[in-house]
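Participant: can you look at this prediction? I've put the sequence above it.
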Amino acid sequence: MIKVGIIGASGYAGAELYRLLLNHKNVEIVAISSQSYAGKMISDLYPSFYGPYDMCLSQDQDVLDKADMIFASLPHGLSEKYAKVCEEQGKKFIDLGADFRLDKESDYQQWYQHDYQYPGLHEKQVYGLSEVNRDLIKKATIIGNPGCYPTSITLGLYPLLKNQMQKDEKIIIDSKSGTTGAGKSLSEDTHFPKCNESFHPYKIASHRHTPEIEQELSKMANQDIQVMFTPHLLPVNRGIISTIYVSLKDDVTFDEVYDIYHKTYQDEYFVRVLPKGKVADLKFVQYSNFCDISLHYDERYHQLIVVSTIDNMVKGAAGQAIQNMNLMCGFNELEGLMMIPASF
């Protein structure tokens, strides 16, 4: 049993983390915090927690004092100071924000307009894509939990790039996300009259997940990979679906690609490569930690089309964070994550 705390439990990802951890047999949730709602019950914000699942939101320091495993679900620029305290106290730290995702401070400065407060911490960070970095995660004390878009994209491309079956270094990615991906704070785009019965791209060629995507894909391919990434906002609560276009090498067949995907993920419980002819659908991963991948082939252009879908709040945030915790603590990797997606 490990004592767990959540800093930033009032946001969507933090509340989802709390919900999932309640079902984990190896953890005791000892404290949850919120700077804006300290002193309130979490059921005041999310009525589904009323009764036996309720807990008071406290100050951040309460989490640091009581927990041995700390999750931070905060906007970028706020997590480093908590990671520093955890390092000094020998506690494990998982950041669901962006502060520990990028290898280069220059990328963080360019895309997030912040400097590293504690550069030494970043030498210890591990990118928490569980299926790819499992061995590193097991030894880590600081995890940068991947972004939701990058999770769907990197898992969707990993087998192809690892085996260098793509023709060139340029990849086109078209992704769509539910509105929870924008966080709890209301904006013009997520205001109900604007997003309801609407569907539109945003931050075209300028989304902050772009350097994270290119960084991790380049590691997988062992060469520089460039992406043309366009995110869209769907009028649904949760889910991400990424459609990825990649030119194949001339001597690579679709059957070979399909076989490589199956071999790569055959022992990965949370990645499901669908049968040929099936199409991944975000509806059938919602509330689960699954990533569904379907593969399609355009004969005219010898091009692979990958469709990869996840629940942005689970595999794209809280679920993957728990999967990483399980690896760090030596628990069963599936513990607390055995949710079956709804069928309708």
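Facilitator: Yep, that arrived.
Participant: all contacts plus neighbour counts: C-alpha atoms, from now on.
Facilitator: Fine.
Participant: show me where the chain has strands.
Facilitator: In chain order, the chain shows strands spanning 2-7, 27-33, 57-58, 69-72, 92-95, 125-127, 142-144, 170-177, 200-201, 226-233, 240-247, 271-273, 291-298, 303-310, with DSSP state E as the criterion.
Participant: so can I have CSV of these showing distance to residue 264?
Facilitator: Listed next are the strands of the chain as CSV, based on distance: least, C-alpha to C-alpha, whole Å:
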stretch, distance to residue 264
strand 2-7, 32
strand 27-33, 31
strand 57-58, 42
strand 69-72, 30
strand 92-95, 26
strand 125-127, 19
strand 142-144, 23
strand 170-177, 21
strand 200-201, 32
strand 226-233, 23
strand 240-247, 18
strand 271-273, 10
strand 291-298, 12
strand 303-310, 15
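Participant: looking at those, which is closest to residue 117?
Facilitator: Across the strands of the chain, residue 117 has its closest neighbour in strand 125-127 (14.0 Å, C-alpha to C-alpha).
Participant: helices or strands up against the closest one?
Facilitator: Strand 125-127 sits against helix 134-139, strand 142-144, with contacts defined as 3 or more C-alpha pairs under 8 Å, 6 or more residues apart in numbering; DSSP states H and E.
Participant: need the winner for burial among the ones you listed.
Facilitator: With neighbours defined by mean count of other C-alpha atoms under 10 Å, none of the helices and strands packed on strand 125-127 is more surrounded on average than strand 142-144, at a mean of 26.
Participant: give me the contacts around that one.
Facilitator: 83, 92-101, 124-128, 137, 324 (C-alpha atoms under 8 Å, 6 or more residues apart in numbering).
Participant: list buried residues within these.
Facilitator: 83, 92-101, 125-128, 137, 324 (16 or more other C-alpha atoms under 10 Å).
Participant: show me what contacts residue 281?
Facilitator: Residue 281 is in contact with 241, 292, 309, counting by C-alpha under 8 Å, 6+ apart.
Participant: that one and residue 293: what is the separation?
Facilitator: Residue 281 is 9 Å from residue 293, where distance means C-alpha to C-alpha, to the nearest Å.
Participant: joint contacts of these two?
Facilitator: In contact with both residue 281 and residue 293: residue 309, using C-alpha under 8 Å, 6+ apart.
Participant: so how far is residue 107 from the closest residue to residue 78 other than its chain neighbours?
Facilitator: The spatially closest residue to residue 78, leaving aside those adjacent along the chain, is residue 99, at 7.8 Å (C-alpha to C-alpha, 6 or more residues apart in numbering). When C-alpha to C-alpha is applied, the distance between residue 99 and residue 107 equals 11 Å.
Participant: then this one, side by side with the first:
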Amino acid sequence: MAPIRIAVLGASGYTGADLVRLALTHPHIEIAALSANAKAGLTMAEVWPHFAPYPDLPRLTLAEEVDWAGVDAVFGCLPHAASAALLATLEGPRIVDLSADFRLKDAGTYAEWYGGAHPAPALLPQAVYGLTEYARDALPGARLVACPGCYPTAVLLAVLPLVEAGLIDPARVSVNALSGVSGAGRGLKEANLFAEVAEAVHPYAIGAHRHMPEIEQEIGLRAGTDVRISFTPHLVPMNRGELVTIAVETRGTVADLRAALQARYTDEPFVHLLPEGVAPSTRMVRGSNHAVLNVFADRLPGRALVIAAIDNLVKGSSGQAIQNLNLMFGLPETAGLTQAPLFP
């Protein structure tokens, strides 16, 4: 088959760069254009030295100057609002957006959490929420796919099978989340300096993280009712990786919860229930598109702990984006994503 010609908007950010890294070894992708407004005119190797062995990568350009002729798909790795404003002007290429702009179904909810009116509300009904394992039927015909946030990816993979099976109370979900510093983006911020993040753990956006309504939306859809969750994210001194510990109130035993997860994910190429008693760790998934999870009994009666780990830049972002693209174009779902986790 002819290669899928892609453009990556925002290739100077962490997610954009990781998407390029994965696309380079994809058997059916050709990188046609790369944009990075602040770095326009530079080569990828000048922005990212690890791309020095790939001198044939397109030079970075302004997003507005991308030649869309012959581009089959575009990956939007831009900040929220900027992403939708640009993608709404495109005709032709299919879109996989990694920003938050098309994840929420309701424009009013978006305005409440993202501080301004939605830039392209007319596109919201078209957007497929691209949690791949739950979106397979919709992806082949989709023109616009919204990749979930990294925290929602980990949380939803862990709890949706339990919600669907009626094994937990969807209104009693409490998430304690840890993320590597790359999850905060590449922009220069005092709080992200080495001396600020090293040897410390920082809670942030306490009770007000923008991924909360996204998680609530997707749990609520499966539960058939509005839900509110407790969610506290923490920045930890590592580059990449994400781990969520989710306290749930159960309507069954831990064995029931494990059975539901096993039944849902037994044939999944990237989501894995670990053996009983084995705790997920970010080192199990680093650099890969895999997710690992497990369930443990809480010492409080009627409660359990569901723990999941992903790489925030791969399964939580660029890897999931490519997984979605594969299904959009009728390719094997695992194409370009079979890298084993990197350890140590």
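Facilitator: It's in. Fair warning: this is a prediction, and the values are worked out from it, not measured in the lab.
Participant: in the stretch 51-200 of structure 1, which spans are helices?
Facilitator: Shown for the stretch 51-200 of structure 1, the helices assigned by DSSP state H, counting those that start in this stretch span residues 60-66, 80-89, 105-112, 134-139, 148-162, 192-195.
Participant: need the winner for burial among those helices.
Facilitator: Of all these, helix 148-162 carries the top mean neighbour count, a mean of 23, counting by mean count of other C-alpha under 10 Å.
Participant: quick check: that one aligns to which part of structure 2?
Facilitator: Taking TM-score structural alignment as the measure, structure 2 aligns residues 150-164 with helix 148-162 of structure 1.
Participant: thought residue 153 of structure 2 was touching residue 316?
Facilitator: Yes. Between residue 153 of structure 2 and residue 316 there is a contact under C-alpha atoms under 8 Å: 5.9 Å.
Participant: which part of structure 1 lines up with stretch 127-138 of structure 2?
Facilitator: Using TM-score structural alignment, the partner range for stretch 127-138 of structure 2 is residues 125-136.
Participant: no, scratch that, I was asking about stretch 95-111 of structure 2
Facilitator: Equivalent residues of stretch 95-111 of structure 2 are located at 93-109 in structure 1, counting by TM-score structural alignment.
Participant: ok, average deviation of the match of helix 148-162 of structure 1 from structure 1?
Facilitator: Between stretch 150-164 of structure 2 and the aligned residues of structure 1, the post-superposition mean distance stands at 0.6 Å (mean C-alpha distance after the TM-score superposition for structure 1).
Participant: what does that stretch contact?
Facilitator: Around stretch 150-164 of structure 2, the neighbours that count as contacts under C-alpha under 8 Å, 6+ apart are 131, 168-170, 175, 177, 211-212, 214-215, 218-219, 222-223, 242-244, 246, 257, 260-261, 264, 291, 293, 306-310, 312-313, 315-317.
Participant: how about stretch 116-124 of structure 2?
Facilitator: The list of residues contacting stretch 116-124 of structure 2 from outside it, by C-alpha under 8 Å, 6+ apart, reads 81, 84-85, 88, 101-102, 104-108, 110-111.
Participant: for stretch 18-25 of structure 2, same thing?
Facilitator: Under the contact criterion C-alpha under 8 Å, 6+ apart, stretch 18-25 of structure 2 has outside partners 8, 11, 29, 30, 31, 313, 314, 318, 319, 322, 336, 337.
Participant: most neighbours among those residues, please name it.
Facilitator: The member of those that has the most neighbours, counting by other C-alpha atoms under 10 Å, is residue 318 with 31 neighbours.
Participant: isn't that residue up against residue 16?
Facilitator: Yes. Judged on C-alpha under 8 Å, residue 318 of structure 2 makes contact with residue 16 at a distance of 7.4 Å.
Participant: and for those two, which residues touch both?
Facilitator: The contact lists of residue 318 of structure 2 and residue 16 share no entry, where a contact means C-alpha under 8 Å, 6+ apart.
Participant: can you add distance to residue 233 of structure 2 and give the contacts of stretch 116-124 of structure 2 back as a markdown table?
Facilitator: As requested, those are arranged in a markdown table below (distance: C-alpha to C-alpha, whole Å):
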| residue | distance to residue 233 of structure 2 |
| --- | --- |
| 81 | 23 |
| 84 | 26 |
| 85 | 28 |
| 88 | 31 |
| 101 | 21 |
| 102 | 22 |
| 104 | 20 |
| 105 | 23 |
| 106 | 24 |
| 107 | 24 |
| 108 | 24 |
| 110 | 20 |
| 111 | 22 |
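Participant: which one of the residues you listed is nearest residue 4 of structure 2?
Facilitator: Using C-alpha to C-alpha as the measure, the one of the contacts of stretch 116-124 of structure 2 that approaches residue 4 of structure 2 most closely is residue 88, at 21.1 Å.
Participant: skipping its backbone neighbours, what lies nearest the closest one in space?
Facilitator: The shortest distance from residue 88 of structure 2 to any residue that is not its chain neighbour, by C-alpha to C-alpha, 6+ apart, is 6.3 Å, and that residue is residue 120.
Participant: how near is the one you found to residue 135 of structure 2?
Facilitator: Residue 120 of structure 2 sits 22 Å away from residue 135 of structure 2 when distances are taken as C-alpha to C-alpha.
Participant: and what of residue 243 of structure 2?
Facilitator: When C-alpha to C-alpha is the yardstick, residue 243 of structure 2 and residue 135 of structure 2 sit 23 Å from each other.
Participant: that older thread, among residue 120 and residue 135 of structure 2, which residue is more densely surrounded?
Facilitator: The neighbour comparison of residue 120 of structure 2 against residue 135 (other C-alpha under 10 Å) goes to residue 120, with 18 against 15.
Participant: who's the closest spatial neighbour of residue 273 of structure 1, skipping the chain neighbours?
Facilitator: residue 293 (4.9 Å).
Participant: and the one you found, how many neighbours?
Facilitator: Using other C-alpha under 10 Å, residue 293 of structure 1 is surrounded by 27 other residues.
Participant: show me what it lines up with in structure 2.
Facilitator: Residue 293 of structure 1 maps onto residue 293 in structure 2, by TM-score structural alignment.
Participant: tell me the contacts of that match?
Facilitator: 158, 271, 272, 273, 274, 279, 280, 306, 307, 308, 309.
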